[in-house]
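Visitor: Please work out how this folds:
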Amino acid sequence: MPNYKISKSLFLRGLQCHKSLWLYKHKPEERRKPDASLQATFNAGTEVGQLAQGLFPGGVEIDFDHRNFNGMAKRTAELIEQGCNTIYEATFIRDGILVLVDILHKSRDGWQLFEVKSTASVKDYQILDTSIQWYVVSHHLPLTKAAVVHIDIDYVRKGELDLQKLFHVADITDSVLPLQSQIPAQLQQMHTVVNHEDQPDIEIGDHCLSPFECDFSDYCWRSVPQDSVFNLYRMNWNQRWELFNDGIKSIAEIPEDYTLTDTQQIQRTVLRSGEPYIDKAVITDFLEQLQYPIAYLDFETFSEPVPRFDGQRPFQNIPFQFSLHIEDRTGRITHHEFLADENSYPVHDFAEALLAKLPEQGTILAWNMGFEKGIVRSVASGVSQFQQQLENLKPRFMDLLQPFQKKGYYHPAMHGSFSIKSVLPALFPNDPELNYKSLSVQDGSMAMTIYAGLHKIADPAERQSIRDSLLVYCKLDTLAMVKILQFLRKL
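Guide: Got it, this is the predicted structure:
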């Protein structure tokens, strides 16, 4: 047997990139640690996996022991020998590859394996994942079916969780079987790679980003310049790779005769000059459309695969927080905020607080307003009491992103992005008051993750501390818009 076992996750890593597989064994210190959002995804997967066991009740779970996978496999074999028909985390080893099957079940038709995923549909990588399980398990047992158990996004919770409606079981046997003949050669290549002393000579490419962004990308991309062609605004990836592989790695190096959009040409110009690009006519046109009082508005939302509240759907974007700065005609600014109780469905309270705090007239200013308008539309459809009032808000929205996207202002430090997290530090590089990186909560995905897990925290002081951090973060989002608009007015 090869001297290094490959798990099914490492098998998928190897299919994506042999270099990533080699680095995982030989240079694990270069691996980027999962952030809070990714860790939350892992945790959600564990929760969903445990819930899915309820589809096949009465089974036995193999206790996880990372020091003794052989013992886990032995215990699995014993349970099968004893006539156990349902095993959770059933463990098998073949040809140096280790798999843990989420649910192994023996029906009247024979043994079946079920891979549980906290996604809304079957993904290609999940078929590959299940195919390696079939390869290993079929060496020990005759299998009749392979399926992915995933979340059904049409489910709406009413009362107790209904597992039969929450989950959809997708039979993928016909997709898994044709892949079996390829696996021995793939495994042999991977064993050769991981047991070799030299790092594979593999250049960066599409495989770094698909089907997942590789957690060794910081290591492999360390020589890519900060203003690389990968930052070209709305250029398709094939063109970016074509430029990069032709030796044109920085935007500033792109030849004059290369076809670029207007925005991409501006990017090249400002990188060569080091000076921002300004079109005052675009900015003036935007400013003249604003009506007082100006309401600077930002929402935070969360979603989760398993709905906790009546009326909630899996992965539904649910607003739980807003920050609101209001500027009157004299320039006086006031601030209002709302953060929902983490133990109740927040939509009604959110709508009520929003309507109570928003002025009855004037511009509602958001950044990338499609998100906020979409949430308003969603809340209006779900809270009939406030439906018309919420619908009346939509025509008042304006997007502070607009003067930047329409080429009114571009700074080289924006690096091809018009997100507020890119624009703000470009305009105010040395203002500690406007530094997201100094906050405990630094972006929307972190806010979503933290709030979604807040109800699990028992300590009231810790819970309040987290709530305070969420308020500080969301307040900065709207304060940032206040400062950015002031900046545009001064140009």
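Visitor: okay, CA-based contacts and neighbour counts for the rest of this
Guide: Noted.
Visitor: now the helices: where do they sit in the stretch 251-400 of the chain?
Guide: Per DSSP state H, counting those that start in this stretch, the stretch 251-400 of the chain carries helices over the ranges 262-273, 280-289, 347-357, 369-382, 387-391.
Visitor: Make CSV from those helices and add mean neighbour count and distance to P57 to it.
Guide: What follows is the helices of the stretch 251-400 of the chain, written out as CSV (neighbours: other Cα atoms under 10 Å; distance: least, Cα to Cα, whole Å):
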stretch, mean neighbour count, distance to P57
helix 262-273, 18, 57
helix 280-289, 14, 61
helix 347-357, 17, 35
helix 369-382, 18, 35
helix 387-391, 16, 43
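Visitor: OK, contacts around E61?
Guide: 87-90 (Cα atoms under 8 Å, 6 or more residues apart in numbering).
Visitor: just so I know, which of the helices of the stretch 251-400 of the chain lies nearest D95?
Guide: Closest approach to D95 among the helices of the stretch 251-400 of the chain is made by helix 369-382 (49.5 Å; Cα to Cα).
Visitor: out of the helices of the stretch 251-400 of the chain, which comes closest to T119?
Guide: Between the helices of the stretch 251-400 of the chain, helix 369-382 lies closest to T119; by Cα to Cα that is 21.7 Å.
Visitor: export the helices of the stretch 251-400 of the chain to CSV and tack on distance to M414?
Guide: Converted to CSV, the helices of the stretch 251-400 of the chain look like this (distance: least, Cα to Cα, whole Å):
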stretch, distance to M414
helix 262-273, 9
helix 280-289, 17
helix 347-357, 32
helix 369-382, 20
helix 387-391, 34
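Visitor: To compare with the earlier structure, here is another sequence to fold:
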Amino acid sequence: MLWLKINKPEEEIINDFDKATMEKGTEVGKIAQKYFNNAVDVTILTNNKPNLLKMIENTQNEITKGSTVICEASFEYDDLFCSVDILKKEKNGWAIYEVKSSTYDTKVDKKVELYFEDIAFQKYILKKRGINITNTYLMQINKDYVFDGNLNIHKLFVVSDVTEKVLKVEEDIFYNLNEAKQIFNQKQEPNVDLSINCDSPYKCGFWKYCSNHLPSPSVFDIYNLYFKNKINFYKNDLISYTDLKNSNVITNKIQLRQIDYYLNNKKTYVNKTKINEFLDTLTYPLYFLDFETVMPIVPKYVGSKPYDQIPFQYSLHYIEKKGGKLKHKEFLAKTGEDPREALAKQLCEDIPKNVCVLAYYKSFECSRIKELAKQFPLLKDHLLNIESNIKDLIIPFKNGYYYNKAMGGSFSIKSVLPAIFPNDPKLNYDNLQQVQNGTDAMTVFSNLEKMNPTDQKIARNNLLEYCKLDTYAMVKIWQEL
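Guide: You can find the predicted model right below:
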């Protein structure tokens, strides 16, 4: 990956969710600076990009001036560069504070081990520059922090002393850096095969580039198959659908159907009996519900925690009787306000008790409604009644009652809809403006307060159109069944 990042950066694909995560990470880093008194940020931007030389110069100036807390402290040694999130003066030296937007957990997994390596790398460069590092710390989000209306920075973060853990990986840094330099200086692309590292602890952005030699579809497109199993099959030359069929290693009925329908160019599998059994569980009036949510790392609303899913919008299509007209209702929170109570009240007004509600992957909607019921006791009875009557439209697809080969290995609504209606522009999310997926909706809603009135009006309309398509898509899928 290192060679590709240097020599073919254009091949890296960073999805919208990862971009949003990186932006949130930057936000958390800025907030973490308030944890310390007299913090000085040495960041300098030139054309919206960090000016590394200026930042190195600023860091040295702040050390000379006697600053005790330097944020984004930057150093260079032997063509290596690092920026320390927070460098704090201690009695006999300096302490490194590495800030992460992840939540604190006592369990140390592969991702946390990478944090230790990052810190050890910084420590190596700083020591080479004559900076004595006495302690190293990891700052992470406290997942149990409850916002009471006033942000408490010291409760928001958990600060862990990782000095000993960093020492354990420190001795490997020199050898890892030498290896990295060799890769850096290679003119020819290294021959590295696909492995479990492509997906763990993070999915690599160069996956599409590195896997372009695979047939399409391949073992990596099989539904509900663990990545480690896909890699094992790949390593044993079980790559194409033909390989998998001939080897008899696939035994799951839905996976076998996926292979069979592709190899034999079959169009659609329909188990009418099972589908009718599912449809018989639905009654009129019939409602189709979809939520959109935001997940603030730093909680904004009283009673919420970091990364809580906060519903701010819903779309509701409904049909009151068999053969009745399709109607629509919707809710989108006012900009800048806590959306939860207004949304919960409106939902109770829009959906009567004891009616059938359809959602796609209902556990999401059910969880949000249960959370609202806990937050607003006066609405609890009505909300829990709605939740108890929600049916899941994904069942016919997830359970294999309906399959179209165009779905490939995914039964998400974004895969099922175009497979059933491939030529309907009204059902194409790509034709929407500004908001085409849940991550877009989350980002746009979060940025509404920063927009001027004209842009805000356009953005709100785009949010409504996106959420409306989600429930209209459910209606069309139900009608197809």
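Visitor: Tell me how they score on TM after superposing.
Guide: The TM-score (TM-score structural alignment, normalised by the length of the second structure) is 0.93; 467 aligned residues with a Cα RMSD of 1.8 Å.
Visitor: To S465 of the first structure, which of the helices of the stretch 251-400 of the first structure lies closest?
Guide: Using Cα to Cα, the helices of the stretch 251-400 of the first structure put helix 347-357 closest to S465 of the first structure, at 20.9 Å.
Visitor: Determine which of the helices of the stretch 251-400 of the first structure approaches T41 of the first structure most closely.
Guide: That would be helix 369-382 among the helices of the stretch 251-400 of the first structure, by Cα to Cα, at 22.0 Å.
Visitor: The closest one corresponds to what range in the second structure?
Guide: Mapped onto the second structure using TM-score structural alignment, helix 369-382 of the first structure spans residues 362-375.
Visitor: Let me see the residues that make contact with the matching stretch.
Guide: Stretch 362-375 of the second structure is contacted from outside by 290-291, 303, 309-311, 340-341, 344, 359, 379-381, 383-384, 387, 390-393, using Cα under 8 Å, 6+ apart.
Visitor: Where in the second structure does stretch 151-169 of the first structure align, residue-wise?
Guide: Taking TM-score structural alignment, stretch 151-169 of the first structure hits residues 141-159 over in the second structure.
Visitor: can you give me the strands in the stretch 301-450 of the first structure?
Guide: 318-327, 333-339, 364-366, 397-399, 409-410 (DSSP state E, counting those that start in this stretch).
Visitor: Compile those strands into a markdown table and extend it with columns for distance to N68 of the first structure and mean neighbour count.
Guide: Converted to a markdown table, the strands of the stretch 301-450 of the first structure look like this (distance: least, Cα to Cα, whole Å; neighbours: other Cα atoms under 10 Å):
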| stretch | distance to N68 of the first structure | mean neighbour count |
| --- | --- | --- |
| strand 318-327 | 42 | 24 |
| strand 333-339 | 46 | 16 |
| strand 364-366 | 54 | 26 |
| strand 397-399 | 57 | 19 |
| strand 409-410 | 57 | 23 |
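Visitor: mind putting these in TSV, distance to T192 of the first structure included?
Guide: Below are those laid out as TSV (distance: least, Cα to Cα, whole Å):
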stretch	distance to T192 of the first structure
strand 318-327	48
strand 333-339	54
strand 364-366	54
strand 397-399	54
strand 409-410	49
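Visitor: In contact with Y269 of the second structure, which residues?
Guide: 401-404.
Visitor: Give the buried residues for stretch 124-142 of the first structure.
Guide: 126-137 (16 or more other Cα atoms under 10 Å).
Visitor: With distance to S323 of the first structure as new columns, can those be given to me in a markdown table?
Guide: Below are these laid out as a markdown table (distance: Cα to Cα, whole Å):
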| residue | distance to S323 of the first structure |
| --- | --- |
| Q126 | 39 |
| I127 | 43 |
| L128 | 44 |
| D129 | 42 |
| T130 | 44 |
| S131 | 47 |
| I132 | 48 |
| Q133 | 48 |
| W134 | 50 |
| Y135 | 53 |
| V136 | 53 |
| V137 | 53 |
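Visitor: And those residues, which is closest to L434 of the first structure?
Guide: Q126 (41.5 Å).
Visitor: contacting residues for that closest one?
Guide: When contacts are counted by Cα under 8 Å, 6+ apart, Q126 of the first structure touches V148.
Visitor: Swap in 10 Å and give it another go.
Guide: 12, 115-117, 147-148, 172, 176 (Cα atoms under 10 Å, 6 or more residues apart in numbering).
Visitor: ok, for the alignment partner in the first structure of P306 of the second structure, nearest residue in space, not its chain neighbours?
Guide: By TM-score structural alignment, P306 of the second structure lines up with P314 in the first structure. Among residues not flanking P314 of the first structure along the chain, P305 sits closest, at 4.6 Å (Cα to Cα, 6 or more residues apart in numbering).
Visitor: so that neighbour makes contact with R313?
Guide: Yes - between P305 of the first structure and R313 there is a contact at 8.2 Å, judged by Cα atoms under 10 Å.
Visitor: between these two, what contacts are shared?
Guide: Common neighbours of P305 of the first structure and R313 (Cα under 10 Å, 6+ apart) are 152-153, 166.
Visitor: From these, which land in helices?
Guide: Residues of those located in helices (DSSP state H): L166.
Visitor: circling back to that earlier point, which of the contacts of E61 of the first structure has the most neighbours?
Guide: The residue in the contacts of E61 of the first structure with the most neighbours, by other Cα atoms under 10 Å, is A90 (27 neighbours).
Visitor: you'd agree that one is in a strand?
Guide: Yes - under DSSP: H, G, I helix; E, B strand; the rest coil, A90 of the first structure sits within a strand.
Visitor: Drop anything exposed from the contacts of Q126 of the first structure.
Guide: 12, 115-117, 147-148, 172, 176.
Visitor: so which of these comes closest to L51 of the first structure?
Guide: V116 (9.6 Å).
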